[in-house]
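[1] Prediction below, plus the sequence it came from.
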Amino acid sequence: MIDAKLPPLNALRAFEAAARHLSVKNAAEELCVTPGAVSQMLKVLEQHLGVRLFVRVNRGIFLTDAGRDYLPPVRNAFRQIVDASKRVAGSQDSGVLTVSATSFFASAWLVPRMASFRDAHPQIDLQVVTSNALVDFSRSGVDVAFRHGYGHYPGLRSDHVLAVAMAPVAAPSLVERLGLPASAAALVAWPKVQDADRKGWSLWLQANNLTEATLPTGPSFDDTALLQQAVLAGLGAGLLPAAMVAPEIEAGRLIQLAEETHIEAFAYYLVYPEATAEQPKISAFRQWVLEAIGSGVSRSHPR
């Protein structure tokens, strides 16, 4: 049951618009009503609350202290309504499914397979947006995301997609200074550029039966492209997907320091909110992804 003391919605809309523009006239134009109607709604709201929200100076309006305090929660409430409406509208089994992925993963894995998804689900249109940053599902409009990491994201469900070969690489300037390592063991002492979780190098060394004497050090990046740029700048050796750095190695801009290694836990995952996991279009995309990698069985990591 809605509380009878809730202010009129139209009055709240008029308040938010007038506070944003600091103009009754501009608020009226945005809301497609007359300035007199906006003024009346503001008066109703002030009477309802028992406080003044605006002061009128000549032909302008300004927020009172009460108005400034009231504006953020009102604005946030409208944003929550918009977000909730988007989620409800996007819950159908048709329409647009927005997929976030890194540029590398989108071009190397997703795009070449999209025709297969279209043939299997012609009622769902994929919209691919590229980003290296973690997605705020509540605000971005993204439905699912592919991310490279360890698959543990609070409040999200993730499915293991594939582990790619990781290659240790460095800029020629760094190799010239330190010399080409004779073996993987020589990399223990090298300066390193880290992933955001600082686990990639440790896992790579473990996979090669090596351990570091100290905890991993060096700058870290949550953006794979930035990590690659740091390696190119000579800040340290970096661990990057072999297919991603192959063109740089071929062009001589990077040098591979040791054999590439598959690290099963350090992989690409399909990530999506727990709250929307059972939406038909998300379920359809998830099932298609698992089938596309040759596995009908999910290795799911909730929360």
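    Structure's in. What do you need? Numbering: from 1, shown residues only.

[2] all contacts plus neighbour counts: C-alpha atoms, from now on.
    Noted.

[3] now for the helix or strand hosting A115, which elements pack on it?
    Assessed by DSSP states H and E, A115 sits inside helix 114-120. Applying 3 or more Cα pairs under 8 Å, 6 or more residues apart in numbering; DSSP states H and E, we find helix 114-120 packed against no helix or strand.

[4] This protein: helices as residue ranges?
    9-21, 24-31, 35-49, 65-89, 103-105, 114-120, 137-140, 172-178, 200-207, 224-232, 242-250, 280-292 (DSSP state H).

[5] looking at these, which is closest to V164?
    Of all those, helix 242-250 sits nearest to V164, with 7.6 Å by Cα to Cα.

[6] List the buried residues in that closest one.
    By neighbour count on 16 or more other Cα atoms under 10 Å, the buried set for helix 242-250 is 242, 244-245, 248-249.

[7] again with stretch 281-297
    Buried, per 16+ other Cα under 10 Å, within stretch 281-297: 281-282, 284-286, 288-290.

[8] Same list, the residues you listed, but as TSV with distance to G67 please.
    Output for the buried residues of stretch 281-297, formatted as TSV (distance: Cα to Cα, whole Å):
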residue	distance to G67
K281	43
I282	42
A284	47
F285	46
R286	47
W288	51
V289	50
L290	52
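
[9] Use this one as the comparison:
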Amino acid sequence: MPKQKAPRPPPIHYLLAFEASARHASFKSAAKELNVTPSAISQQIKSLEQHLGLTLFTRKARAIQLTAPGESFNRIAAQTIAHYQRGFSAFAQQYYSPIVKISMFSYVANEVVIPNLHTLRQALPNLDLLIETSMRVENLVNTDLDCAIRFGAPNWTDCQIELITPVKYNLLASKQYLADNPFDHLHNLGRQSLIHLRTDTNDWQQLVTDHNITPTNELFFNSYSAAIKAAEQGLGIAIGIFPSTDKTVRDGNLVAILPEHLPLDEAYYFVSRINDAKQINYDLLLEWLKNLFRTL
């Protein structure tokens, strides 16, 4: 005798009534949980059984009990509902949570943003900022990040881009380094120890090209924080970005070598994923960041 052909999957809305009934072993308790009448639950279970062509519950005077097919189907129903709830929780976190997850360089986080978080809490008490530090340019589309502070030229795609602040640069070194290694002109950079803040890009390329310099001593690091720390320790000259490095110079940890800061084509930008539900938080955070960098 040929086996009966399997039906199409039943309508999803039957799963809630079935799973609640199985969990409570009661149509009445399931109805109370789902805020419907017991007869409505009973009717949905009956329709589900008719659709499947199987008896899922044995009905007793004071309780119901899953049959063997009911036990099997309950595993499917419970897994489906749990998967939906987990997925919706992630969806709600992304689109409705007051938490804004932002990525930025560790130096910007440690020296600029975190020391001033108390002013953010005062200005925006309902916004929870979750900070992630990275030197990488994170693709917002493929991560759980909401936004990022990026340094560079705005050639990023699939995101909204807003200027936080233009920047300038200067050459920085410790007082002790300059005492041991006098610097009188850019042309003598070739005799200096040049500190690179990253390994994938030559930060000094424009300067050494413009002044026909051949560096003889270079140190490479993988973050701006490490490069600035190396300069503070007297290991050489680093390129400092302003206004984010203003405090380091004011505190006397480093000395600006050139008589004035020079403009850069790059800038600090606020980039965010397109998210209508969080847009107001993005706008408020951007305004706070603009004011923060303006007062450094």
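    Looks like it came in fine. Since this is a predicted model, take the numbers as computed values, not measurements.

[10] Please work out the TM-score for the two chains.
    TM-score of the superposed chains, computed with TM-score structural alignment, normalised by the length of structure 2, equals 0.52; 206 aligned residues with a Cα RMSD of 4.3 Å.

[11] quick revisit: show me which positions of the helix holding A115 of structure 1 end up buried.
    F117.

[12] Centre of the chain to it, how far?
    Distance of helix 114-120 of structure 1 from its chain centroid, counting by Cα atoms, centre = their mean, to the nearest Å, is 24 Å.

[13] Out of the helices of structure 1, which is closest to V55 of structure 1?
    Of all these, helix 65-89 comes closest under Cα to Cα, at 9.6 Å.

[14] for that closest one, packing partners?
    Using 3+ Cα pairs under 8 Å, 6+ apart: helix 65-89 of structure 1 touches helix 9-21.

[15] What's the match for A17 of structure 1 in structure 2?
    Matched across to structure 2, A17 of structure 1 finds no residue, judged by TM-score structural alignment.

[16] doesn't A27 make contact with A17 of structure 1?
    Yes - in this structure, A17 of structure 1 is within contact of A27 by Cα atoms under 8 Å, at 5.1 Å.

[17] Neighbour count for those two, which is higher?
    Using other Cα atoms under 10 Å, the more surrounded residue of A17 of structure 1 and A27 is A27, with 24 against 21.

[18] And the more buried one, how far from R75 of structure 1?
    Distance, A27 of structure 1 to R75 of structure 1, by Cα to Cα, to the nearest Å: 15 Å.

[19] With S173 of structure 1 instead?
    Counting by Cα to Cα - S173 of structure 1 and R75 of structure 1 are separated by 53 Å.

[20] Would you state the strands of the stretch 1-150 of structure 2 in chain order?
    57-59, 64-66, 99-104, 128-133, 147-152 (DSSP state E, counting those that start in this stretch).

[21] Ok, which of those strands comes nearest F91 of structure 2?
    Comparing the strands of the stretch 1-150 of structure 2 by their distance to F91 of structure 2 (Cα to Cα), the top pick is strand 99-104, with 12.8 Å.

[22] tell me which strands and helices that closest one is in contact with?
    Counting contacts by 3+ Cα pairs under 8 Å, 6+ apart, strand 99-104 of structure 2 is packed against strand 128-133, strand 147-152.

[23] mind checking which of the ones you listed is nearest A226 of structure 2?
    strand 128-133 (13.5 Å).

[24] Alright, calling it a day.
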